[in-house]
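>>> missing the sequence, but the structure's below:
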C-alpha cells in the first residue's frame, strides 16, 4: 500500500494516480486533525499550569471536608449517640410503664417520660440536647405518642413531634402517621386526617395494621363527604384484607358509601 512513497515512484495508470491522490489528501486531513488536537492540549496544559493553585485548593477542600465529616461522625456523633441512649433509659422506663397503666397514674408516667425524673432527661430534653441522633429521633416518636395519650390541650404537640419522627418504611412510621391522623381528628381537622390514615395503611403494609388504618380513613372520608376516598379504602379492605376483623364492617360501610355516591 505504501509503494507510492518510494523515491522515484510514479503512478503508471490513471487509476493508480487517483488512489495516490486520495491517500495524500487523507494524510493531509489527518495531520490537520492531530495539529488541532495538539493545540487544544497545549491550551489545556496552559490553563492547568496557570490555575494549578486553584485546582489544588479545590482538591484539598474536598479532602478536608471528607476528613472533617469522618471525624465528626466518629468522634462527635457516635459518642453523642451512646450518651443519648444511656440518658434516655429512665424516660423509656416511664414510657413503657405508662403503656400498661390507667387514669392519673398513666398521665403521671407519660409526663415523667416527657419531662424526666430521678436526675435523668425526659424525651423533650433528649430531643433538645441530642438533636441529629437516632435517640432524639425515637424520642420524637415517643413524645408524640405520650402527648396523644395525654389528650386535652396536647394534640398539637403530638402532631408536631410525630411529624418530626422519621421512621422510613417501618411499623413505627405507620403508627406515627396514624397518630397524626388521630390527633387531627381531635382538633376537628378530619379532612386532613384522611391522607395520614391512607399513608399509614400503605407504610409497611400488613394484615394487622393496614385494614385498621384504612377503616379509619374510610370513616373520616364519610364524615367529610369524600365518598370516592371512602369507597377506595373500603374496597381495598375487601380485596386485600378480606380475612381481617375490619372486613365485615367495611362491607357494610361500602354499601352505604356506594349508595351515597349514586
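Alright, I've got the coordinates. Note that the structure is predicted; figures quoted are calculated from it, not measured.

>>> can we go C-alpha only for contacts and neighbour counts from here?
Noted.

>>> top helix in the chain by residue count?
helix 14-50 (DSSP state H).

>>> Could you tell me which residues within that helix count as buried?
Along helix 14-50, these residues count as buried under the neighbour rule (16 or more other Cα atoms under 10 Å): residue 20.

>>> other SSEs contacting the helix or strand that that helix is followed by?
Tracing the chain past helix 14-50, the next element assigned as helix or strand by DSSP states H and E is helix 52-72. Using 3 or more Cα pairs under 8 Å, 6 or more residues apart in numbering; DSSP states H and E, no helix or strand is in contact with helix 52-72.

>>> and the comparison structure, right after this:
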C-alpha cells in the first residue's frame, strides 16, 4: 500500500493545535508566550495606574528643568557673559599698561576693576579669567596673600592656563617665604606646560634657581640639565650650561 503524503501534517508525538481536551491536555509553547505577554502588559498597566501621579509629575519636572536650563542660558548666562567682557575691557587696558592698582579697582571710563568683575560676574568665563588678572595684579603690587587667593580661585583649563596658574601660585608662595610650596607649584607648572618649551622652560628655570638658592644643588642640577635637554629651544636654556657648571663644581 502506498504511503500517505505527510506534508503539512504534525510530526508524530507533537501536541495538536486544536482545542485542548480535558484538564490534562498539554499547553502549547505559543500559548504560554501569549499568557506571559498578557501578564507583562497587565503588570505594566497596573504599575502605571498605581504610580500615575509620580510618573506624570516626574516627567513634568524633567521638562521644566530642561526648559529652565535653556531659558537661563539664553536670557541670563549669555547676556551676562557679554556684559562681563565689555565691563572688563578697561581693566585689561590698565593691566597692559602695568597700572595694576587701577586695573584692580578703578580702571576708569565707567569700567569695572577685576575685583568687581569677580564679585559680580564670577560665574561667567570672563569673571573666572578676572581671577587670574587679579592674582597677577596683586602679585605686582606686593599683596601676596590676595594674589594667592585669587590664583587658587582661578579655574584654569586648556594647555597654557594651568601652567600659568601654578606659576603665579609659585611666585606668591615664594614671596611669602613658603619655599617648599613654591617648589611644588613650579614643578606643577612645568608638568602642566607639557611640550610648550617656552612656558615649560620659563618655569623650569625658576624652579632650578629656587632649588639652587635653597641649597638643593642635586635637584637644581637635574632641573637645569632637563632645561637644556628637553627645552633647549627656550630662551632660558641659553643660561643652563653656566648653572650646570656651577652646580657640578659645588657637588
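Ah, there it is. Please read these numbers as outputs of a predicted model, since none were measured by experiment.

>>> quick check, distance from the longest helix of the first structure to the centre of its chain.
53 Å (Cα atoms, centre = their mean, to the nearest Å).

>>> who does it touch, helix- and strand-wise?
Against helix 14-50 of the first structure (3+ Cα pairs under 8 Å, 6+ apart) you get no helix or strand.

>>> And residue 227 of the second structure, what's its match in the first structure?
The alignment partner of residue 227 of the second structure in the first structure, by TM-score structural alignment, is residue 237.

>>> my bad, should have said residue 158 of the second structure
By TM-score structural alignment, residue 158 of the second structure lines up with residue 169.

>>> Just the helices from the stretch 51-200 of the second structure, written as ranges.
All helices of the stretch 51-200 of the second structure, identified by DSSP state H, counting those that start in this stretch, fall at 52-72, 78-96, 100-105, 114-121, 125-140, 144-153, 161-175, 179-193, 197-213.

>>> ok, the residue nearest to the spatial centre of the second structure to residue 128 of the second structure distance?
Geometric centre of the second structure, nearest residue: residue 157, 6.6 Å, by Cα atoms, centre = their mean. Look at residue 157 of the second structure and residue 128 of the second structure: by Cα to Cα, to the nearest Å, they are 11 Å apart.

>>> and what of residue 73 of the second structure?
17 Å.

>>> The two: which is more packed in?
Per other Cα atoms under 10 Å, whichever of residue 73 of the second structure and residue 128 has more neighbours is residue 128, with 20 against 13.

>>> what's near enough to touch the more buried one?
118, 122, 153-155 (Cα atoms under 8 Å, 6 or more residues apart in numbering).

>>> Filter those residues down to the buried ones and hand me the ChimeraX line.
Buried residues within the contacts of residue 128 of the second structure, by 16+ other Cα under 10 Å, are selected in ChimeraX with:
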select :118,122,153,154
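
>>> ok, the contacts of residue 128 of the second structure vs residue 10 of the second structure, which is closest?
In terms of Cα to Cα, no member of the contacts of residue 128 of the second structure lies closer to residue 10 of the second structure than residue 155, at 75.2 Å.

>>> Can you tell me how far the match of residue 227 of the second structure is from residue 173 of the first structure?
Distance from residue 237 of the first structure to residue 173 of the first structure, by Cα to Cα: 20 Å.

>>> between these two, who's got more neighbours?
Taking other Cα under 10 Å, residue 237 of the first structure and residue 173 do not tie; residue 237 has more neighbours (28 against 21).

>>> quick one: that one from residue 47 of the first structure, how far?
66 Å.

>>> give me the number of residues near residue 220 of the second structure?
The burial count for residue 220 of the second structure: 24, using other Cα under 10 Å.

>>> What angle do helix 179-193 and the helix or strand harbouring it make with each other?
Assigned by DSSP H and E, residue 220 of the second structure falls within helix 217-230. Angle of helix 217-230 of the second structure versus helix 179-193, following axes from the mean of the first three to the mean of the last three Cα atoms, to 10 degrees, is 20 degrees.

>>> how about helix 217-230 of the second structure: buried residues?
In helix 217-230 of the second structure, counting by 16+ other Cα under 10 Å, buried: 217, 220-221, 223-228.

>>> Now do it against helix 197-213: the angle between them, please.
Going by the same axes, to 10 degrees, helix 217-230 of the second structure makes 160 degrees with helix 197-213.

>>> what helices or strands is helix 217-230 of the second structure leaning on?
helix 197-213, helix 240-250.

>>> Pull the residues that contact it.
197, 201, 204-205, 207-212, 236-238, 240-241, 243-244, 247-248, 250-251.

>>> Quick one: buried ones out of these?
197, 201, 204-205, 207-212, 236-237, 240, 243-244, 247.

>>> Select, from these, the two members most distant in space.
197 and 247 (22.9 Å).

>>> what inclination does the longest helix of the first structure have with respect to helix 52-72?
Using the same axes, to 10 degrees: helix 14-50 of the first structure against helix 52-72 is 60 degrees.
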